[in-house]
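*Asks:* Let me see the structure of the following:
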Amino acid sequence: MVIVFALVALLVLGALVAGNWFVWRRLFRDTTRGPGLVRRMGVVVIAGGWALAVGALVAERSGAPFWLQQVLAWPGFLWLALSIYLLLAVAVGEVLRPLLRRWLERRASAGAAVSREEPVAVGAAGAATPTPPKRDPAADTPAPEPEPDTHAPGPSRRLFVSRVIGGAAAVAAVGTVGVGTYGVLNGPSVKRVTVPLAKLPRSAHGFRIAVVSDIHLGPVLGRGFAQRVVDTINATQPDLIAVVGDLVDGSVKDLGPAAAPLAQLTARHGAYFVTGNHEYFSGAEQWVDEVRRLGLRPLENARTELPHFDLAGVNDVAGESEGQGPDFGKALGDRDAARACVLLAHQPVQIHDAVDHGVDLQLSGHTHGGQLWPGNYLAELANPTVAGLERYGDTQLYVTRGAGAWGPPTRVGAASDITVVELASRQA
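*Replies:* Here you go, the predicted model:
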């Protein structure tokens, strides 16, 4: 097992080194005439970016002083996103490079053909005859030897193509990350989804649950972001609020003030919370106590009977390492199966246990919708549903893309959201 892990680690490291060398080559080496300051700056930018990224990850996981986490997080995590899109943009440039080169060659060939045409004069009989060139007296003077051409058309054209493709790749990558970061910092949008439940009584038709997941308060997203999330949720005037995990990336000591706005959450039937995997990296027990202090009700493998349906919650599977994993029997055992049941579970993979226990609707997060395209394709390999509403037997699963972001405060192709799930009675 250790050998397999070591081989995988070496393959990943090798791929990272190769990818970064390729980016450096296309953006810095191929766009310059020779060794110099620009190439050295390229090495510093790429190596320094990865040093900051690794430092940010290590600082967060090791519980380094919070000020240090904040110093490293912004440049380090943004570099992670930028490096992805630099590599993708440079790869796309490989397709465009020969096309641009051929176009320039054809243009140059057409220009050369035009310059070779000689002017002609029309004779008395209407036939075209060459116009005799005018004699230049200076022509008798021997011409000086021409200077050697040190800039041959081939290399010059290659340099021009490299600069165009490299510049376009850099602009595309920076623009993509910039727009994706602005989208996260601007706060999540509101989605509305109607979910019919066969067992829901007519009196509960239109019951609205505000579902929010993956807020990821930490060294980047702080109190201001939490306030925007709270204000957005409250503006929907939900009947119930469900916070389905990954609220934080850090300790209560460091992030308690950032989470304080959660105390302002308002809903007729209250706000509920279940743990996500990141809570178990951040001190789950302390955070459960903290959210309870803020007025949310944790559902730790527990169930509550609301007037019209049962609301249950299970711990995240990451809690198994601490003996606090999900217990569906405890949360759903001996309940009245004639009542509709809504389950809060952070990860979509928990849907199979939900189906076995007769749950009508599971609300989850965790996937971020992939967060950074093409990450959604990887997310599909690990999750039954990446985003949206799907049915599994008699159980429906809704997965929100989440409100915040982990690592880079950036989303591309997976906009953040808070979802208002409106329950519909088939008897209405």
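*Asks:* from here on, contacts and neighbour counts on C-alpha atoms
*Replies:* OK.
*Asks:* Can you tell me how far the nearest residue to residue 218 once chain neighbours are set aside is from residue 63?
*Replies:* Excluding the flanking residues, the one nearest residue 218 by Cα to Cα, 6 or more residues apart in numbering is residue 249, at 5.0 Å. From residue 249 across to residue 63, the span is 10 Å (Cα to Cα, to the nearest Å).
*Asks:* ok, these two, which is more surrounded?
*Replies:* Neighbours per residue (other Cα atoms under 10 Å) separate residue 249 from residue 63, with residue 249 holding more: 26 against 14.
*Asks:* OK, contacts around the more buried one?
*Replies:* Taking Cα atoms under 8 Å, 6 or more residues apart in numbering, we find residue 249 in contact with 60, 216-218, 278-279, 281-282.
*Asks:* do residue 209 as well
*Replies:* Residues counted as contacts of residue 209 (Cα under 8 Å, 6+ apart) are 238-242, 420-423.
*Asks:* what separates the residue nearest to residue 218 from residue 259, distance-wise?
*Replies:* Residue 249 sits 11 Å away from residue 259, going by Cα to Cα.
*Asks:* if I look at these two, which residues touch both of them?
*Replies:* Common neighbours of residue 249 and residue 259 (criterion: Cα under 8 Å, 6+ apart): residue 217.
*Asks:* before we move on, back to that, which one of the contacts of residue 249 is nearest residue 326?
*Replies:* Distance to residue 326 across these (Cα to Cα) is lowest for residue 279, with 13.8 Å.
*Asks:* What residues does the closest residue to the closest one other than its chain neighbours make contact with?
*Replies:* Distances taken as Cα to Cα, 6+ apart put residue 246 closest to residue 279, at 6.0 Å, once the chain neighbours are dropped. Residues near residue 246 by Cα under 8 Å, 6+ apart: 213-216, 275-279, 346, 366.
*Asks:* Also this sequence, please, to line up against the first:
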Amino acid sequence: MTPARVVLAWLALGVLLGWLAWLYRRLAVAPGYGRRARWAALAFVVVGAVGYGAANVVYRYLDPAPVRSLVWLGLAWLAVAWYLTLGLAVLGLAGLVLRLARRPAAQARLLRVGTAVVLVAALGLTAYGAVAATRPQITDIEVVDPEVPPGWDGARIALITDLHVGPVHGEEWTRRVVDLVDEQDPDLVLLGGDLVDGREKYTRETLAPLADLDPPLGVFAVTGNHEFETGDAAAYLADYERLGIQVLRNQQVVLERDGDPLVLAGVHDRTGTGDGEPDPDAALAGVTPEAYCLLLVHQPRQLEDVDDPAVVDLQLSGHTHGGQLWPTELLVRAEQPTVAGLDVVDGVQVVTGRGIGTSGTPVRVGSPPEVVVVTLDRDP
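*Replies:* Here you go, the predicted model:
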């Protein structure tokens, strides 16, 4: 590890420990609670943080299936801590105003009552988000473009992104998603990356139901950052292909519907290296503005890597999770040009799915899981 990385690692550790210490103080010390409350707050912070770290180690390097409920619990801690942080920060600012106004009694009452309210709200939001994350829905999006080839007018494209099977979801979750997609009877199914988390030898079986996807125009996939982060990207891509999924490795295919062609191009995720390095020029080689072209990439911002966006008529992406935990969509917007739904980026229509799974924590607040079904419509 280089000296710069060592310094960054120590800085990150310092920030983490500082945040945990702040969280403990705001939970128990600032409101002046008694000894039992302080011990409870200390246990929540220390045991929760250790549990979250342990859950990440387990699912990244070991088989999570035997301890999936414990992994779920460890990862869920992050959502509670997130909402506690937001609520306690607002409460602290309000307390500071009263302090500056020299109203110590009012400040003490606010902190004592308000901290309890924030704790209940954080637990309530997490519980709500945990349930919401298990209720996937279909989101219908109509893309109107007079350039859609006549034979593709009315075509339905199912976009599945961010499945994230492994840590908290197993084969039964994949089956549920496949059944949901099959009910929509799409012409084409696109998998937008981040289908997995963890090591391939433990997770491959959770993908088996994907073999039952059988739309008339096929199933195509691109990589996401998590395929590469597992360290098993090559093995996972081989698994996808054994399941009958065609992986677009900086490639394009020409599909026909009712006699009219459409170009589908797919590019590796930005995090890919070596054989997995993204190459949009290769994927779009020879595509002219006259051809109708769909670009499948994991991250919405990958459109900026395309030298000539004019050759792309519609981009389909995922990655953002729609923010997953309100209000993190505000942070996502600082990195990505769009967060969810249909938008226009650099003159190109972009559909971004919120994803069907979860990452980091098995909780979704303000961003329910979805499969997007895009209908192409040539009538303006």
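*Asks:* After superposition, what is the TM-score?
*Replies:* Both chains were compared after superposition, and using TM-score structural alignment, normalised by the length of structure 2 their TM-score is 0.88; 371 aligned residues with a Cα RMSD of 2.7 Å.
*Asks:* that older thread, which ones among the contacts of residue 249 of structure 1 lie within strands?
*Replies:* Among those, no residue falls in strands (DSSP state E).
*Asks:* Turn these into a markdown table, including distance to residue 354 of structure 1.
*Replies:* Shown next, in a markdown table, are the contacts of residue 249 of structure 1 (distance: Cα to Cα, whole Å):
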| residue | distance to residue 354 of structure 1 |
| --- | --- |
| 60 | 33 |
| 216 | 25 |
| 217 | 28 |
| 218 | 31 |
| 278 | 22 |
| 279 | 22 |
| 281 | 25 |
| 282 | 26 |
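*Asks:* can you put those residues in JSON lines and add neighbour count?
*Replies:* As requested, those are arranged in JSON lines below (neighbours: other Cα atoms under 10 Å):
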{"residue": "60", "neighbour count": "23"}
{"residue": "216", "neighbour count": "26"}
{"residue": "217", "neighbour count": "24"}
{"residue": "218", "neighbour count": "25"}
{"residue": "278", "neighbour count": "22"}
{"residue": "279", "neighbour count": "25"}
{"residue": "281", "neighbour count": "18"}
{"residue": "282", "neighbour count": "19"}
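*Asks:* coming back round to it: tell me how far the residue nearest to residue 218 of structure 1 lies from residue 282 of structure 1.
*Replies:* 6 Å.
*Asks:* next one: residue 176 of structure 1
*Replies:* Distance of residue 176 of structure 1 to residue 282 of structure 1, given as Cα to Cα: 31 Å.
*Asks:* Ok, residue 195 of structure 1 next?
*Replies:* 33 Å.
*Asks:* What of residue 271 of structure 1?
*Replies:* Residue 271 of structure 1 is 21 Å from residue 282 of structure 1, by Cα to Cα.
*Asks:* try residue 289 of structure 1
*Replies:* Distance from residue 289 of structure 1 to residue 282 of structure 1, counting by Cα to Cα: 13 Å.
*Asks:* all helices for the stretch 101-250 of structure 1, in order.
*Replies:* Secondary structure of the stretch 101-250 of structure 1 (DSSP state H, counting those that start in this stretch): helices at 153-185, 223-235.
*Asks:* Mean neighbour count and distance to residue 22 of structure 1 added to the ones you listed, as TSV?
*Replies:* Compiled in TSV, these are given as follows (neighbours: other Cα atoms under 10 Å; distance: least, Cα to Cα, whole Å):
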stretch	mean neighbour count	distance to residue 22 of structure 1
helix 153-185	17	12
helix 223-235	19	37
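*Asks:* can you put these in CSV and add distance to residue 402 of structure 1?
*Replies:* Below are those laid out as CSV (distance: least, Cα to Cα, whole Å):
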stretch, distance to residue 402 of structure 1
helix 153-185, 10
helix 223-235, 11
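*Asks:* gap between the most centrally placed residue in structure 2 and residue 186 of structure 2?
*Replies:* Centroid-nearest residue in structure 2: residue 321, 3.5 Å away (criterion: Cα atoms, centre = their mean). From residue 321 of structure 2 across to residue 186 of structure 2, the span is 22 Å (Cα to Cα).
*Asks:* Can you tell me the closest non-neighbouring residue to the aligned partner of residue 332 of structure 2 in structure 1?
*Replies:* Superposed on structure 1 with TM-score structural alignment, residue 332 of structure 2 falls opposite residue 379. Leaving aside its chain neighbours, residue 379 of structure 1 sits nearest to residue 370 (5.7 Å; criterion: Cα to Cα, 6+ apart).
*Asks:* Let me know how buried that neighbour is, in neighbour terms.
*Replies:* For residue 370 of structure 1, using other Cα under 10 Å, the count is 22.
*Asks:* next one: residue 395 of structure 1
*Replies:* 21.
*Asks:* pretty sure it contacts residue 363?
*Replies:* No: taking contacts as Cα atoms under 8 Å, residue 395 of structure 1 lies outside contact range of residue 363: 10.9 Å.
*Asks:* doesn't residue 109 make contact with residue 98 of structure 2?
*Replies:* No: in this structure, residue 98 of structure 2 is not within contact of residue 109 by Cα under 8 Å, at 10.6 Å.
*Asks:* Residue 227 of structure 1 reaches residue 261, doesn't it?
*Replies:* Yes: counting by Cα under 8 Å, residue 227 of structure 1 touches residue 261, with 5.5 Å between them.
*Asks:* Name the residues contacting each of the two.
*Replies:* In contact with both residue 227 of structure 1 and residue 261: no residue, using Cα under 8 Å, 6+ apart.
*Asks:* quick check, residue 363 of structure 1 in a helix?
*Replies:* No: Residue 363 of structure 1: not assigned to a helix; according to DSSP: H, G, I helix; E, B strand; the rest coil it is strand.
*Asks:* Just tell me what it corresponds to in structure 2.
*Replies:* Per TM-score structural alignment, residue 363 of structure 1 is aligned with residue 316.
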